[in-house]
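Asks: show me the folded form of this:
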Amino acid sequence: MFKKILIANRGEIACRIIRTAKRMGIKTVAVYSAVDKDALHVDMADEAVHIGPPAAAESYLVIEKIINACKETGAEAVHPGYGFLSEREAFAVELAKHGIVFIGPNPKAIAAMGDKIESKKAAAAANVSTVPGYLGVIEDEQHAVRIAEEIGFPVMIKASAGGGGKGMRVAHSKAEVLDGFKLARAEAKASFGDDRVFIEKFIIEPRHIEIQVLGDKHGHVIHLGERECSIQRRNQKVIEEAPSPLLDPETRAKMGAQAVALAKAVGYDSAGTVEFVAGQDRSFYFLEMNTRLQVEHPVTEMVTGIDLVEQMIRVAAGEPLKFAQDDIKLNGWAIESRIYAEDPFRSFLPSTGRLTRYRPPHEGPFEDSVIRNDTGVFEGGEISIWYDPMIAKLVTHAPTRNQAIDAMAHALDAFAIEGIQHNIPFLSALMQHPRWRSAKLSTGFIAEEYKDGFKVQHPEDEAARIIAAVAASIDFISTRRRRLISGQIVGRPIPVDPFRCVVFEKDLEFHVKVSEVGGSGTEAEEWNVSLLTLRGREQHTYRLASFWKPGDLVWRGTIDGVPRTAQVRTVPNGFKVSYRGVSAVTFVYNEREAKLAALMPQKKGPDHGKELVCPMPGLVVEIAVKVGQEVKTGEALCIVEAMKMQNVLRAERDVTIKTIKAAPGDSMAVDAVIMEFA
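Replies: Predicted structure coming up:
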């Protein structure tokens, strides 16, 4: 077994590999760019080597620098994680030349399956069902249009060397092919150093299902069941689960057997993933093979109990697999939510900055489930523009799918992040979505269910009552604390008025009475909270119990005996409470204060109607218009790149360009003015 390995990656996957290596008694070496010098993976590793400036093309993608780091530290093997050099045949070859072991498949398997075009050719040769498409070299945009018209719309434009949703576009028309081909090539070049793309038929209402395979250097290959990754945005996976709610045992066996046959045909000898696009009728077609560890591998680990990183290391060291196909059993259900630094209320645009608060939920058992959080960040750390915006991967495992979903909803409510925007509100809302919960999925789910984008979810019905009850109870605690500090009346604390008026932003109001039941010190405090809605005059009473104290970012407790969690932030005269994807600012007053507050004028935000402002921190790649030009609704104004993704900013109405305040190459902050309209 190896004594020391180097991880040629960064972020959460580097940290995740380091954890397994340490458990196995293997020393670890981290590499880092200038912007990552204080990163968590650098702190966790036994040694760390600086490999260059922030741009991946000058650091994490430079093979020579990785090899020099191995020589400098005496690392015997390299684990590439995912992305960067993980699917580069040249990397594995160069490591071998220097006597360094690549913890991944052999170069021939990478060449056969790592390239998306070559993998489809190999799959076709092995009689694996493939999606109709064009696998040759596409010369230019017009060639791409001719191919698309021959295949028939819609088509998928994909980076040959790609993965992770980068360099991928769906086109429904000639115009979209022209636009998508250019953008896909640019993203492919920026992310993988290879601008080749191919085109294939896009399956209507498809589901994305993948089979995890595992092979050793002795000819043994097995599969570890499937994962479904149909919840995607811009072809980037957002939610993954194992097993798939679509498959039955017969289809699972067929897909698994096909994946194993393909892996054996190319002599595969590590962890890898054979991806399929599936129809709602359980028909399936080979999509591609990822010759590396997948981002979503934790859900497979949770349902099989097998550490995939450990198996990759053992296989690379020449050990045979210690289990056969019949030994693999799927236990329960696992769900993974990808926590991203992006603003779901602004079209999921990337967000950068410092994590002023980073408090993930407690890992380990929770009721009948288990919570796991794979992360590469820490409180006080920086989210930069240079790399993927992933903050963490939150995973829950439970006996059933519904239990895993409920555990995820709880864990998301307990995940406190401040300093940047993040997608937890969207993930929390999605956990309550009836279509998601009923498993009626497709890769178009987000586009179909959120056609106008994700909006703030306003409280209604039980969610509104629970938020009001939590707000009233924590206001009671806060007020009691202030009274204790203020003084006493004749030797006893100043009493706290049990009556409150909880007012929501959207003209929703409750009259509340909070009755303290008991509990203190080591016992949770308990209250009866009675709510009377002013509309309908319905009355509800809840029993709350919690250890919450002023300053806590998360309210944890029980409501009528059921564990509940909510995010809490203090605002003037009240609290912002987020629960199950619903977020509301609640103002807590006595009745006289509520009447006076209703007379206060509402503050209006700035008017950006005559400006194009940058919606995220990023780099201006192209200005598509000129001063004085008349632009129609929907036409491109400029392209801004952030976190390796190119974002086209379009006119929201007919405008005339008055001034242009930015140029290609400029770095823009959020809400910086790019151009003004007449």
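Asks: only C-alpha atoms for contact and neighbour calcs from this point on.
Replies: Noted.
Asks: outside of stretch 436-446, which residues touch it?
Replies: Residues from elsewhere that reach stretch 436-446 (Cα atoms under 8 Å, 6 or more residues apart in numbering): 205-208, 229-233, 235, 245-246, 402, 405, 430-431, 435.
Asks: rerun at 7 Å
Replies: Stretch 436-446 has contacts (Cα atoms under 7 Å, 6 or more residues apart in numbering) with 205-208, 230-233, 245, 430.
Asks: pull out the buried positions in that stretch.
Replies: Residues 441-446 are the ones in stretch 436-446 that count as buried (16 or more other Cα atoms under 10 Å).
Asks: circling back to that earlier point, buried ones among the contacts of stretch 436-446?
Replies: Buried by 16+ other Cα under 10 Å: 206-208, 230-233, 430, out of the contacts of stretch 436-446.
Asks: just the ones of those residues in helices?
Replies: Leu430 (DSSP state H).
Asks: that older thread, out of the contacts of stretch 436-446, who's nearest Val582?
Replies: Of all the contacts of stretch 436-446, Val582 sits closest to Leu430, with 10.7 Å by Cα to Cα.
Asks: among the buried residues of stretch 436-446, name the ones in helices.
Replies: Among these, DSSP H puts 445-446 in helices.
Asks: one more, for comparison:
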Amino acid sequence: MFKKILIANRGEIACRVIKTAHKMGIATVAVYSDADRDAVHVEMADEAVHIGPSPAAQSYLLPEKIIAACKETGAQAVHPGYGFLSERASFCEALEKEGIVFIGPKPKAIKAMGDKIESKKFASEAKVSTVPGWLGVIEDADHAEKIAGEIGYPVMIKASAGGGGKGMRIAWSKAEVRDGFERARSEAKSSFGDDRVFIEKFVVDPRHIEIQVLADAHGTALYLGERECSIQRRNQKVVEEAPSPFLDAKTRKAMGEQAVALAKAVDYQSAGTVEFIVDKDKNFYFLEMNTRLQVEHPVTELVTGIDLVEQMIRVAAGEKLGIKQSDVKLNGWAVESRLYAEDPFRNFLPSIGRLTRYRPPEEGTFGDIVIRNDTGVAEGSEISMFYDPMVAKLCTWAPNRLAAIDAMSQALDSFVVDGIEHNIPFLSALMQHPRWREGRLSTGFIAEEYPDGFAPVAPDGDERAVFAAVATAIELLRRDRLDRLSGRLAPHSGHLKRDWVVKIDAGYLPVEIVDGMVSIPMEVDLSIDGGKPLTVASDWRPGDVIWQGTVGGDSIAAQIRPALNGLRIAWKGMSVIARAMLPRTAELERLMPEKLPPDTSKMLLCPMPGLVVSIAVAEGQEVKAGETLAVVEAMKMENVLRAERDLTIAKLNAKPGDSLAVDAVIMEFA
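Replies: Just a heads-up that it's a prediction; the model follows:
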């Protein structure tokens, strides 16, 4: 077994590998760029080596820097994680020449499966069911348009060396093929240093289901069940689960055996994933093989009990797999939510900044529930523009699917992140979505259910009552605390005023204190808007970010933030401004004028911090609705900003190459 390994990656996956290596008694070496000098993975590793400037192309993507770090530290093997150099055969070969072991498949398998065009050809020759498409070199946009017409719309344009949703576009028309081809090729070159793309038929209403395989150098190859990865946004997976709520035992076995056959055909040795598109009739088509550890591997680990990173290390060290196919059992259900640094209320555009507060829910086993959080950040960490926007992977396990989803909902409500915008509100709302809870999924789920983007979820009557109950409980404690600090024997010390009003956003709810005493822990009975009394119980203390307790017997975890004239309370993807007050105060507040936001309808604002790639218009130019105005790049993704209506350009305030803050004015309209 290895005594020391180097992790050629960063962030949560580097931390994940380090944890298993330390469990196995193996010393670890981290590598880091300028931006990651104070990163968590650097602190966790036994040693760390600086490998260059912040851009990945000048640090993490340079094989010679990784090899030099191995020689400097005496690392015997390299685990590549995912992304970066994980599927580059030339990197594997360069390591072999230096006598360093690559913890992953051999170059033959990487070459055969790592390139999406070559893998399609190989799978077709191996009689694996594949999606119709064009696997040759596409010369230009005209050629792409011709191919798409022959295949039939819609089509998918994908980067050959791609992954993570980058360099990928769906085209429904000729115009979209031309634009998508250029965008996909540009993103592919920027992200992977390879601008080749291919085109294939896009299966309508597909499910994205993948099979985890594991193989050693002694002829054993297994499949460890499947993962459902259909909840995607812009072809980027957002929520995954294992097993799939769609597959039956027969289909699972057929997909698994086909995945193993493909792995054996290329003499695969390590953990890998064979991805399939599955239609509504359970017909499945080979999509690609990822010759590396997948982002979503934790859900497989939770339902099988198998540490995939440990198995990768043992296989790379030449050991035989200690398990047989008959040993693989799927136990319970696991769900993974990817926490991204992005603003769900601005069409999920990237967000960067420092984590002023970062407090994940507690990890561990709690009765029938398991909570796991794979992360590479801590409070004070900076989310930069140079790398992927993923902050953490929150996972829950339970005996059944709905229990795992409910556990995820509670865990998300308890996950505190301040300093950046993030997608927890969306993930929390998704956990309550009826279609998701019923398992009626497709890769178009988010686009279909949120066609106009994700908007703040408005609470219904019962949910407003919960917000009112929490706001009242907090206000009672606040007033009692102030009375005690001032030394006054006020009405709130020992007994309560009976009548209150809670303002929730623009609405008002009357609240009556039926019974109870103010104390910690608190337990009071409230009648909200004339309804049946609800018992509110909590040991919350002023200053706590999470209000944990019960309302009417239901467990509640709500996040509390101070807001102007009240509190911002977030729960289950909903967020309201709430204020509990006495009836006379509420009567006077109703008379206050409403402050209106400024008019920005004649401006194009930068939707996220980023780099201006191009400006597509000139001052005085008339533009039609839907035409491109500018392209802004953030976190390796190019974002096309289009005109929402017919307009005339009055003034350009930015130029290509400018780095802009969020809401910076790019141009003004007449």
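Asks: which one of the buried ones among the contacts of stretch 436-446 of structure 1 is nearest to Gln629 of structure 1?
Replies: Nearest to Gln629 of structure 1 among these, with distances taken as Cα to Cα, is Arg233, at 32.8 Å.
Asks: quick one: what's aligned to that closest one in structure 2?
Replies: If you follow Arg233 of structure 1 across to structure 2 using TM-score structural alignment, you land on Arg233.
Asks: again with Val673 of structure 1
Replies: Val673 of structure 1 maps onto Val665 in structure 2, by TM-score structural alignment.
Asks: hmm, that match is touching Leu604, no?
Replies: Yes. Between Val665 of structure 2 and Leu604 there is a contact under Cα atoms under 7 Å: 5.9 Å.
Asks: these two: who's more crowded?
Replies: Leu604 (21 against 17; other Cα atoms under 10 Å).
Asks: aligned against structure 1, show me the partner of the more buried one.
Replies: Using TM-score structural alignment, Leu604 of structure 2 pairs with Leu612 in structure 1.
Asks: and that match, how far from Leu183 of structure 1?
Replies: As for Leu612 of structure 1, its distance to Leu183 of structure 1 is 21 Å (criterion: Cα to Cα, to the nearest Å).
Asks: what does Tyr579 of structure 1 give?
Replies: For Tyr579 of structure 1, the distance to Leu183 of structure 1 - Cα to Cα - is 38 Å.
Asks: name the residue in those two with the higher neighbour count.
Replies: Tyr579 (26 against 21).
Asks: isn't that one right next to Asp413, touching?
Replies: Yes. At 6.1 Å, Tyr579 of structure 1 counts as touching Asp413 under the criterion of Cα under 7 Å.
Asks: which non-adjacent residue is nearest Leu287 of structure 1?
Replies: Nearest non-adjacent residue to Leu287 of structure 1, counting by Cα to Cα, 6 or more residues apart in numbering: Phe276, 4.8 Å away.
Asks: which parts of the stretch 201-350 of structure 1 are strands?
Replies: Using DSSP state E, counting those that start in this stretch, the strands found in the stretch 201-350 of structure 1 span residues 207-215, 221-233, 236-242, 271-278, 284-290, 333-340, 342-343, 349-350.
Asks: burial of Arg178 of structure 2, as a residue count?
Replies: Arg178 of structure 2 has 17 neighbours, counted by other Cα under 10 Å.
Asks: Ala141 is in contact with that one, correct?
Replies: Yes. Using Cα under 7 Å, Arg178 of structure 2 is in contact with Ala141, at 5.2 Å.
Asks: identify each buried residue in stretch 88-100 of structure 2, please.
Replies: Using 16+ other Cα under 10 Å as the test for burial, stretch 88-100 of structure 2 gives 88-89, 91-93, 95, 100.
Asks: same thing with stretch 458-468 of structure 1?
Replies: The neighbour-count check on stretch 458-468 of structure 1 (16+ other Cα under 10 Å) flags 459, 463-468 as buried.
Asks: among the residues you listed, name the ones in helices.
Replies: 463-468.
Asks: and these as CSV, adding distance to Tyr134 of structure 1?
Replies: Shown next, in CSV, are these (distance: Cα to Cα, whole Å):
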residue, distance to Tyr134 of structure 1
Ala463, 50
Ala464, 53
Arg465, 56
Ile466, 54
Ile467, 54
Ala468, 57
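Asks: ok, now which ones touch the residue sitting nearest the centre point of structure 1?
Replies: Closest residue to the average C-alpha location of structure 1: Arg338 at 2.4 Å, with Cα atoms, centre = their mean. Residues near Arg338 of structure 1 by Cα under 7 Å, 6+ apart: 238-239, 390, 392-394.
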